[in-house]
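# Next one to model:
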Amino acid sequence: MRIVLVGPPGAGKGTQATRLAEQLRVPHISTGDLFRANISQQTELGKLAKSYMDAGNLVPDEVTIAMAKERMEQPDAEGGFLLDGFPRNVSQAEALDELLTTESMKLDAVLDLEAPEEEVVKRIAGRRICRNDSAHVFHETYKKPAKDGVCDVCGGELYQRDDDSEDTVRKRLEVYHTQTEPIIDYYKAQGLVVTISAMGPVDEVTQRALEALKREDDGQ
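So this is what the prediction gives:
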């Protein structure tokens, strides 16, 4: 299957993308991973992207699209892929359609993870990260440490990342509503959108998504 995963920040896209890609046996193609890989390997696209980032500018769509194109052309993506973080706006969605048409391919579904805005803010703003190891993540509501401000694993200090402050989260949501959310209507016009709730335990959301995708696949 060829799937695009969309949803607001805090809906659990990264977690679900990894789990769904494993279950569906397709590569998880994340724009964040693409940027990091191209920059660390110092590819031409990576150098170009870094030049924009170092100048404090957004990386142009054509650079992001070129990175995604290269990744989707790799052998492990022949049987399908799951795109996470791309397309991020309607112009990228149009470019993806053109690319897939050129390659005689098409999307099977656009999985839309829905979560109430206040829940999203609560999820992100409540996160606390260990200064010693960023893999040690706690939450003020959902995963409290035994001692406030102290990592249960190594005893390191827990802190809130600047990106996780409530004001920043609300600004990120504004960007999502303005730039990314319109692609849902774009894909609805093509009959591709499958919407599920991102609320509840991670396993339940994964199962909900797999069942919804199977129904979509069976109906085509």
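
# hey, let's count contacts and neighbours off CA atoms from now on
Fine.

# what's the longest helix along the chain packed up against?
Taking residue count as the measure and DSSP state H as the definition, the longest helix of the chain comes out as helix 202-218. Helices and strands touching helix 202-218, as assessed by 3 or more CA pairs under 8 Å, 6 or more residues apart in numbering; DSSP states H and E, comprise helix 13-24, strand 109-114, strand 193-197.

# what's the angle between the second one and helix 202-218?
For strand 109-114 against helix 202-218, the angle between stretch directions is 150 degrees (axes from the mean of the first three to the mean of the last three CA atoms, to 10 degrees).

# helices or strands next to the helix or strand that strand 109-114 is followed by in the packing?
Beyond strand 109-114 in the direction of the C-terminus, DSSP states H and E gives the next helix or strand as helix 117-125. Helix 117-125 is packed against helix 166-175, with contacts defined by 3+ CA pairs under 8 Å, 6+ apart.

# Alongside the first, I'd like the structure of this one:
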Amino acid sequence: MTRLLLIGPPGAGKGTQAERLSEAFAVPAVSTGDIFRYNVKNDTELGLQVKAFMDAGAYVPDSLTNAIVSDRLQQEDAVDGFLLDGYPRTQDQVHELDRLLEADNGALDAVVLIVADTEEVVARLLKRAAEQGRADDTADVIRHRLAVYEEQTAPLIDIYSSRGLVVTVDGLGAVDEVTGRILDALAERGLSVPVASGDAASAS
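Purely as a prediction, here's the structure:
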């Protein structure tokens, strides 16, 4: 059973690495963003609540986010492990995740922190914005998003660092190289993947 948390700034390649780690460890990648979009698209009860906040330009409150994640982690495919991407984002969410895991007599195995040079991330996101026609994603907007990330995430990193869970990996370079760094760092903590899975993740 493997339980991982992936943290990293916008543009650090977190989504791509989440997919690769999910495949390597044969656990579902649980992204709050994906869950929100799924529930909104399918007009579920939770989705309607999320949409109301999003339409108002407000943050989805911790209580609703916690309920959505709790529901997802209780689904059958997450029983034997998971990889969290985008949750927790606040200290209250950290405490709620602790409660959920303790109720199942479990705990996180590691927190993978992907770091990247700010200027490189800005350049990467500007390129993505141009390719996807996102005129609103200016350098100033991107820098603000990165500043908010740093402000919100620093306390979480401190919490998990104090528990000895944080594995820091350089997110710059080829995708394969970053995946390899993460797998090597996790292996040093005793979290090795089956040979076939590891080779597939590195070679894909």
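
# Drop the TM-score for these two in here.
Once the chains are laid over each other, their TM-score by TM-score structural alignment, normalised by the length of structure 2 reads 0.88; 191 aligned residues with a CA RMSD of 1.6 Å.

# Compute the distance between residue 202 of structure 2 and residue 24 of structure 2, please.
From residue 202 of structure 2 over to residue 24 of structure 2 the distance is 9 Å, taken as CA to CA, to the nearest Å.

# These two: which is more packed in?
A direct count of neighbours by other CA atoms under 10 Å for residue 202 of structure 2 and residue 24 places residue 24 higher, at 22 against 18.

# do you know how far the more buried one is from residue 169 of structure 2?
From residue 24 of structure 2 across to residue 169 of structure 2, the span is 17 Å (CA to CA).

# before we move on, back to that, point out the most buried one among the helices and strands packed on helix 202-218 of structure 1.
Ranked by mean neighbour count under mean count of other CA atoms under 10 Å, those are led by strand 109-114, which reaches a mean of 21.

# That strand corresponds to what range in structure 2?
Aligned by TM-score structural alignment, strand 109-114 of structure 1 falls on residues 110-115 of structure 2.

# And the contacts of the matching stretch?
By CA atoms under 8 Å, 6 or more residues apart in numbering, the list of residues contacting stretch 110-115 of structure 2 from outside reads 3-9, 12, 14, 160, 165-172, 182, 186.

# Identify the residues contacting residue 203 of structure 2.
With contact set as CA under 8 Å, 6+ apart, residue 203 of structure 2 has these partners: residue 176.

# Kindly report the same for residue 142 of structure 2.
Contacts were defined as CA under 8 Å, 6+ apart; by that measure residue 142 of structure 2 touches 122, 125.

# Just tell me what it corresponds to in structure 1.
For residue 142 of structure 2, the equivalent position in structure 1 is taken to be residue 169, counting by TM-score structural alignment.

# tell me which element the most far-flung residue of structure 2 relative to its centre falls in.
No residue in structure 2 sits farther from the centre than residue 135, which is 25.5 Å out by CA atoms, centre = their mean. For residue 135 of structure 2, there is no helix or strand it lies in under DSSP H and E.

# Quick check: it vs residue 129 of structure 2, distance?
Between residue 135 of structure 2 and residue 129 of structure 2 the distance is 7 Å, computed by CA to CA.

# just residue 10 of structure 2 next, same as before
Look at residue 10 of structure 2 and residue 129 of structure 2: by CA to CA, they are 12 Å apart.

# More neighbours: the two, which one.
Neighbour comparison, residue 10 of structure 2 and residue 129: the larger count goes to residue 10, with 18 against 15 (by other CA under 10 Å).

# what's the residue nearest the centre of structure 2 in contact with, if anything?
Closest to where the C-alpha atoms of structure 2 average out (CA atoms, centre = their mean) is residue 85, at 1.8 Å. Counting by CA under 8 Å, 6+ apart, residue 85 of structure 2 makes contact with 5, 6, 7, 14, 15, 18, 29, 30, 31, 32.
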